[in-house]
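Trainee: model this:
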Amino acid sequence: MTPVQIESFFARLAAANPEPKSELEHVNAFTLLVAVVLSAQATDKGVNKATRALFEQVTTPQAMLELGEDGLKEHIKTIGLFNSKARNVIALSEQLVRDHGGAVPADRAALEALPGVGRKTANVVLNVAFGQPTMAVDTHIFRVANRTGLAPGKTPRAVEDGLLKVVPPAYLLHAHHWLILHGRYTCTARKPKCDTCPAHDLCPRLGVAC
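Mentor: This next block holds a predicted model:
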């Protein structure tokens, strides 16, 4: 995409959804962090179903430690890899209490030092909880960036770096949400809904059977 096309692409996504939100339910930065850790290889819908009752009871790292690993497992046992995820959540809660006074740090290095937290998770927390213009590249963003020519790359990090370079500053704060939602509901993996895409005329797939 050219710079003019990219500007138009995000302008259309913004017009359709001016204030995009994370679909992971949470009540504060800690519950967001937990939800994102649990969402690895799981759907947001499945995580929300499992955490709804959990987050009514647990909203701080100390409360999570008091619940304990076995108690946490009872809440999240419907989520894939729940055993290892429960261990990580308890371990990161211990680290937050010990090293950060029970607060979630607004710092990438500190977040990535937590058990079960990688770059993508850190990017989500920095963006959603702290309003930083990060780009959390999941499978949806990776697909959209490559399929549309917005920011082609062979790895998530390459796509992230490419997007940070080409997304206009005015759209950067919400860009990763717009792209995730676009990939999840419109520019889908198997049968992209090109006929309802607001930016179909800007896409290199134009004229190619979707």
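
Trainee: all contacts plus neighbour counts: C-alpha atoms, from now on.
Mentor: Will do.

Trainee: for the one helix or strand Asn83 maps to, packing partners?
Mentor: Per DSSP states H and E, Asn83 falls inside helix 82-100. When contacts are defined as 3 or more C-alpha pairs under 8 Å, 6 or more residues apart in numbering; DSSP states H and E, helix 82-100 packs onto helix 29-38, helix 61-76.

Trainee: specify the angle between the last one and helix 29-38 in degrees.
Mentor: This means helix 61-76. Helix 61-76 runs at 40 degrees relative to helix 29-38, counting by axes from the mean of the first three to the mean of the last three C-alpha atoms, to 10 degrees.

Trainee: to compare against the first, here's another:
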Amino acid sequence: MKQADVFEFFRRLAEANPSPETELEFGNTYQLLVAVVMSAQSTDVGVNKATRALFREVKTPQQMVDLGEEALKQHIKTIGLFNAKAKNVVALSEILVRDYGGEVPADRDKLVELPGVGRKTANVVMNSAFGAETFAVDTHIFRVGNRTGLAKGKTPLAVEKGLDKKVPGPFRVGAHHWLILHGRYTCKARTPECWRCAVVDLCAYKAKVLEKGAKPAAKAPRTAA
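Mentor: Predicted structure coming up:
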């Protein structure tokens, strides 16, 4: 995708949604971190259902440590991989209390050292909590980046680096959210809804679905992270 088209791509997404936000529900930076850890291989909707009651009770790392792993499991047992996630959340909470005064560090390198926190999770927290120009490449962004030609890559890191290089200044903070929402609701995995896509003319995807109810004209390349 040419740089002029990249600018227009994000201009249109921004025009439709000027203030994009994560769909995860949280009340503070610590709860955001927990929610993002919970969201691995789970939907935001499922995470929100599981954490609403939890977050009424637990607002700080110390409160999570006091709650304990077994009680946490009962709150999040509807989420996939809940045993491992409960173990990691309690462990990272202990580290936040011990090493950071109960605060979430505004530093990606320090975040990725926490149990259960990978680069994608750290990028989400840096972007949503601290306004950093980071690009958390999940399955949706990986697909949209490759399918549209915006940022092609065989790995999430390659797509992330492509976005970092190509996304223009005015859109760098919001790009992460626009791309996730575009992939979740319009540029869907099975059948992209090209007939209602605001950026369809800028997209390099050859199997566009231009009529509702139609199927892709050709088999789409694999774009799952």
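
Trainee: any chance of JSON lines for the helices and strands packed on helix 82-100 of the first structure, columns mean neighbour count?
Mentor: Below are these laid out as JSON lines (neighbours: other C-alpha atoms under 10 Å):
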{"stretch": "helix 29-38", "mean neighbour count": "23"}
{"stretch": "helix 61-76", "mean neighbour count": "17"}
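
Trainee: for Leu206 of the first structure, which of the ones you listed is the nearest?
Mentor: Relative to Leu206 of the first structure, the nearest member of those by C-alpha to C-alpha is helix 29-38, separated by 34.5 Å.

Trainee: average offset of the closest one relative to the second structure?
Mentor: On superposition with the second structure, the mean distance recorded for helix 29-38 of the first structure (mean C-alpha distance after the TM-score superposition for the first structure) is 0.3 Å.

Trainee: so which bit of the second structure is that helix matched to?
Mentor: Mapped onto the second structure using TM-score structural alignment, helix 29-38 of the first structure spans residues 29-38.

Trainee: and the nearest residue to Asn48 of the first structure once chain neighbours are set aside, how far from Arg87 of the first structure?
Mentor: Distances taken as C-alpha to C-alpha, 6 or more residues apart in numbering place Glu25 nearest to Asn48 of the first structure, at 5.9 Å, with adjacent residues excluded. Glu25 of the first structure is 21 Å from Arg87 of the first structure, where distance means C-alpha to C-alpha, to the nearest Å.

Trainee: then Ala63 of the first structure?
Mentor: 15 Å.

Trainee: again, but for Thr60 of the first structure
Mentor: 16 Å.

Trainee: now Thr139 of the first structure
Mentor: According to C-alpha to C-alpha, Thr139 of the first structure and Arg87 of the first structure sit 25 Å apart.

Trainee: got it, and Lys165 of the first structure?
Mentor: Taking C-alpha to C-alpha, one finds Lys165 of the first structure at 37 Å from Arg87 of the first structure.

Trainee: with neighbour numbers in mind, choose between these two.
Mentor: Arg87 (18 against 12; other C-alpha atoms under 10 Å).

Trainee: isn't the more buried one right up against Gly68?
Mentor: No: Arg87 of the first structure lies out of contact with Gly68 (C-alpha atoms under 8 Å); the separation is 9.5 Å.

Trainee: residues near the residue nearest to Ala158 of the first structure when sequence neighbours are not counted, how many?
Mentor: Leaving aside its chain neighbours, Ala158 of the first structure sits nearest to Pro152 (7.9 Å; criterion: C-alpha to C-alpha, 6+ apart). Pro152 of the first structure: 20 surrounding residues under other C-alpha under 10 Å.

Trainee: quick one: contacts for Pro152 of the first structure?
Mentor: Ala145, Asn146, Ala158, Val159, Gly162 (C-alpha atoms under 8 Å, 6 or more residues apart in numbering).

Trainee: now do Phe10 of the second structure
Mentor: With C-alpha under 8 Å, 6+ apart, Phe10 of the second structure has these contacts: Phe171, Ala175, Trp178.

Trainee: can you rerun that using 7 Å?
Mentor: Going by C-alpha atoms under 7 Å, 6 or more residues apart in numbering, Phe10 of the second structure touches Phe171.

Trainee: quick check: it vs Leu157 of the second structure, distance?
Mentor: In terms of C-alpha to C-alpha, Phe10 of the second structure sits 21 Å off from Leu157 of the second structure.

Trainee: any idea how far Tyr185 of the first structure is from the closest residue to Asn17 of the first structure other than its chain neighbours?
Mentor: Leaving aside its chain neighbours, Asn17 of the first structure sits nearest to Trp178 (7.8 Å; criterion: C-alpha to C-alpha, 6+ apart). For Trp178 of the first structure, the distance to Tyr185 of the first structure equals 11 Å [C-alpha to C-alpha].

Trainee: more neighbours: these two, which one.
Mentor: The residue with more neighbours, out of Trp178 of the first structure and Tyr185, is Trp178; 24 against 13, by other C-alpha under 10 Å.

Trainee: tell me the helices and strands packed up against the host helix or strand of that one.
Mentor: Element membership for Trp178 of the first structure, per DSSP H and E: helix 172-185. Other helices and strands packing on helix 172-185 of the first structure, by 3 or more C-alpha pairs under 7 Å, 6 or more residues apart in numbering; DSSP states H and E, are helix 139-148.

Trainee: okay, buried residues for the helix it packs on please.
Mentor: In terms of neighbour count (16 or more other C-alpha atoms under 10 Å), helix 139-148 of the first structure has its buried residues at His140, Ile141, Phe142, Arg143, Val144, Ala145, Arg147, Thr148.
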